[in-house]
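Novice: Sequence first, then the predicted structure, then my questions.
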Amino acid sequence: MTADHKARFQDQLNVSRETISRLDAYEALLRKWNPAINLVSPATLAGVWERHFLDSAQLFSIGAPAHGRWVDLGSGGGFPGLVVAILALEKCPALEVLLVESDKRKSAFLSTVARELSLNVTVLAERIEAIPALGAAVVSARALAPLDKLLGFANRHLSPDGLAIFPKGAGWRQELATAQESWSFKYQMSPSETESEAAILTITEVSRA
């Protein structure tokens, strides 16, 4: 099954063998570190190419700029941030990826992967609320917080013409309605390629309502 998922990933993203090799190396490091620091649910490792790699790569396909800074908040095991950085190395090498992860062990993992795979990545081992505004071209976050809280982060860290990309589960409509009570923003919804009830919200022009 892993081979099928890997082939699907390569077909859909049209990436080089070098990119697939980097993802293989990332998978190996994820499996090595996961028992000690619980980067992802062990049950999802068997389908890592679909559940984590492709799920993250669809965000890159939606919003990757040619240059500037992509900021991934609460990066955890590196999803989507490290996958974005691996794809960027081939597709848009001028893109800088910044990963924000306050857990010291997880940030150490992120730094190890970035170093071993020679990625254009900076890891900030700090709380999101404590860092200065980052002027990002793109802000992303996966399974981090409700949408209304994520929009507060986006409002702080996006450049004026920046883009926030937030994957959301089956309850995305309710999260959207709740967020619209406190925030003004424009959005587009894209169906998730990896989860039938999920959606990816692409958001611009965030301000307090």
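Specialist: Thanks, I have the structure now.
Novice: From here on, just use CA atoms for contacts and neighbour counts.
Specialist: Will do.
Novice: Mind giving me the packing neighbours of the lengthiest helix in the chain?
Specialist: Longest helix in the chain by number of residues (criterion: DSSP state H): helix 17-37. Where contact means 3 or more C-alpha pairs under 8 Å, 6 or more residues apart in numbering; DSSP states H and E, helix 17-37 is packed against helix 81-91, helix 104-116.
Novice: if you set the cut-off to 10 Å instead, what comes out?
Specialist: Packing contacts for helix 17-37, counted by 3 or more C-alpha pairs under 10 Å, 6 or more residues apart in numbering; DSSP states H and E, involve helix 2-13, helix 48, helix 81-91, helix 104-116.
Novice: what's the spacing between it and its chain's center?
Specialist: 16 Å (C-alpha atoms, centre = their mean, to the nearest Å).
Novice: List the buried residues for that helix?
Specialist: 19-20, 22-23, 26-27, 29-31, 34 (16 or more other C-alpha atoms under 10 Å).
Novice: Next: stretch 34-54.
Specialist: 34, 39-40, 45, 48-50, 52-54.
Novice: Got another one to weigh against that:
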Amino acid sequence: MSDPRKRLSTLGVSRETMARLEIYATLLTRWQARINLVGPDTLPDLWTRHILDSAQLWPMIPSEARRLADLGSGAGFPGLVLAILGAPDVHLVESDARKCAFLREAARLTETPVTILNRRIEQVEPLSADIVTARALAPLSRLLDWAAPHLASGGQCLFLKGRGAEDELTATAKEWKIGHRRIPSLTDSEGVVLQLREVCRGSAQH
């Protein structure tokens, strides 16, 4: 994999934004010593495994999008990264209070306006988001159970998935009708971004 910082520049990330991402990465490394924000074995490859992996969603967000809901934000991937890049009205949903404390500090230091919701996803009032994101959170069928109430009419889901994406799509077809597109991941040769539109409950089988 080439230098992830150079790859980020190809996504249109400015020097000023890159500096804010550097602040975020430094803070995460410092906090990782106290609480488990990311898998310890992924920390040396933080820029590729987490920051670039999240940032690859940025070009997929329509310019007319007005709100983004990130479910199970954890350390801020992908939601806080996307907010730093300029995604509008980002809501980070995370049930772990310690991770929320980290998100608040990261948002403060990077001067990134976000709304942090320290609740379980099921307890959050519908957010009417144009974009719903999630990463390494749950199987697709469960993700859709959580995402659908927060998705605005005409909105879309952007889910980062690994090698099991095809099987998850097959299983999901028993309960959901979705228009989907598979976009190869920039950071994982076996991974994809699932871009889902027209999400509605009901079997796609006839």
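Specialist: Okay, I see it. Model, not experiment: these values are computed from the prediction.
Novice: Could I get the TM-score for this pair?
Specialist: After superposition, the two chains reach a TM-score of 0.94 (TM-score structural alignment, normalised by the length of structure 2), with 202 aligned residues with a C-alpha RMSD of 1.5 Å.
Novice: and the helices and strands packed on helix 17-37 of structure 1, which is most packed in?
Specialist: helix 81-91 (a mean of 23; mean count of other C-alpha atoms under 10 Å).
Novice: Show me the residue sitting in the middle of structure 1 in space.
Specialist: residue 80 (2.3 Å; C-alpha atoms, centre = their mean).
Novice: ok, the aligned residue in structure 2 for it - contacts?
Specialist: Per TM-score structural alignment, the equivalent position to residue 80 of structure 1 in structure 2 is residue 78. Contacts for residue 78 of structure 2 (C-alpha atoms under 10 Å, 6 or more residues apart in numbering) come out as 50-58, 70-72, 92, 133-135, 158-160.
Novice: Residue 50 of structure 1 maps to what in structure 2?
Specialist: So residue 50 of structure 1 corresponds to residue 48, using TM-score structural alignment.
Novice: scratch that, residue 152 of structure 1
Specialist: Per TM-score structural alignment, residue 152 of structure 1 is aligned with residue 145.
Novice: I figured its match hits residue 122, correct?
Specialist: Yes: Residue 145 of structure 2 lies in contact with residue 122 (C-alpha atoms under 10 Å); the separation is 9.3 Å.
Novice: farthest-separated two in the buried residues of helix 17-37 of structure 1?
Specialist: Pairwise distances across the buried residues of helix 17-37 of structure 1 (C-alpha to C-alpha) peak at 22.0 Å, for the pair 19 and 34.
Novice: rewinding a little: out of the buried residues of helix 17-37 of structure 1, which comes closest to residue 192 of structure 1?
Specialist: residue 23 (20.9 Å).
Novice: got the contact list for that closest one?
Specialist: 6, 17, 29, 49, 53, 82-83, 86-87, 117.
Novice: how near is it to residue 49 of structure 1?
Specialist: 9 Å (C-alpha to C-alpha, to the nearest Å).
Novice: Quick check: neighbours shared by the two?
Specialist: residue 6.
Novice: Check the contacts of residue 23 of structure 1 against residue 173 of structure 1 and report the nearest one.
Specialist: Distances from residue 173 of structure 1 to the contacts of residue 23 of structure 1, taken by C-alpha to C-alpha, are shortest for residue 53, at 24.8 Å.
Novice: Run a quick check on the closest one versus residue 46, I expect a contact.
Specialist: No: at 12.0 Å, residue 53 of structure 1 does not count as touching residue 46 under the criterion of C-alpha under 10 Å.
Novice: Number of residues surrounding the closest residue to residue 162 of structure 2 other than its chain neighbours?
Specialist: Spatial nearest neighbour of residue 162 of structure 2, chain neighbours left out: residue 191 (4.1 Å); criterion: C-alpha to C-alpha, 6 or more residues apart in numbering. Neighbourhood size, residue 191 of structure 2 [other C-alpha atoms under 10 Å]: 18.
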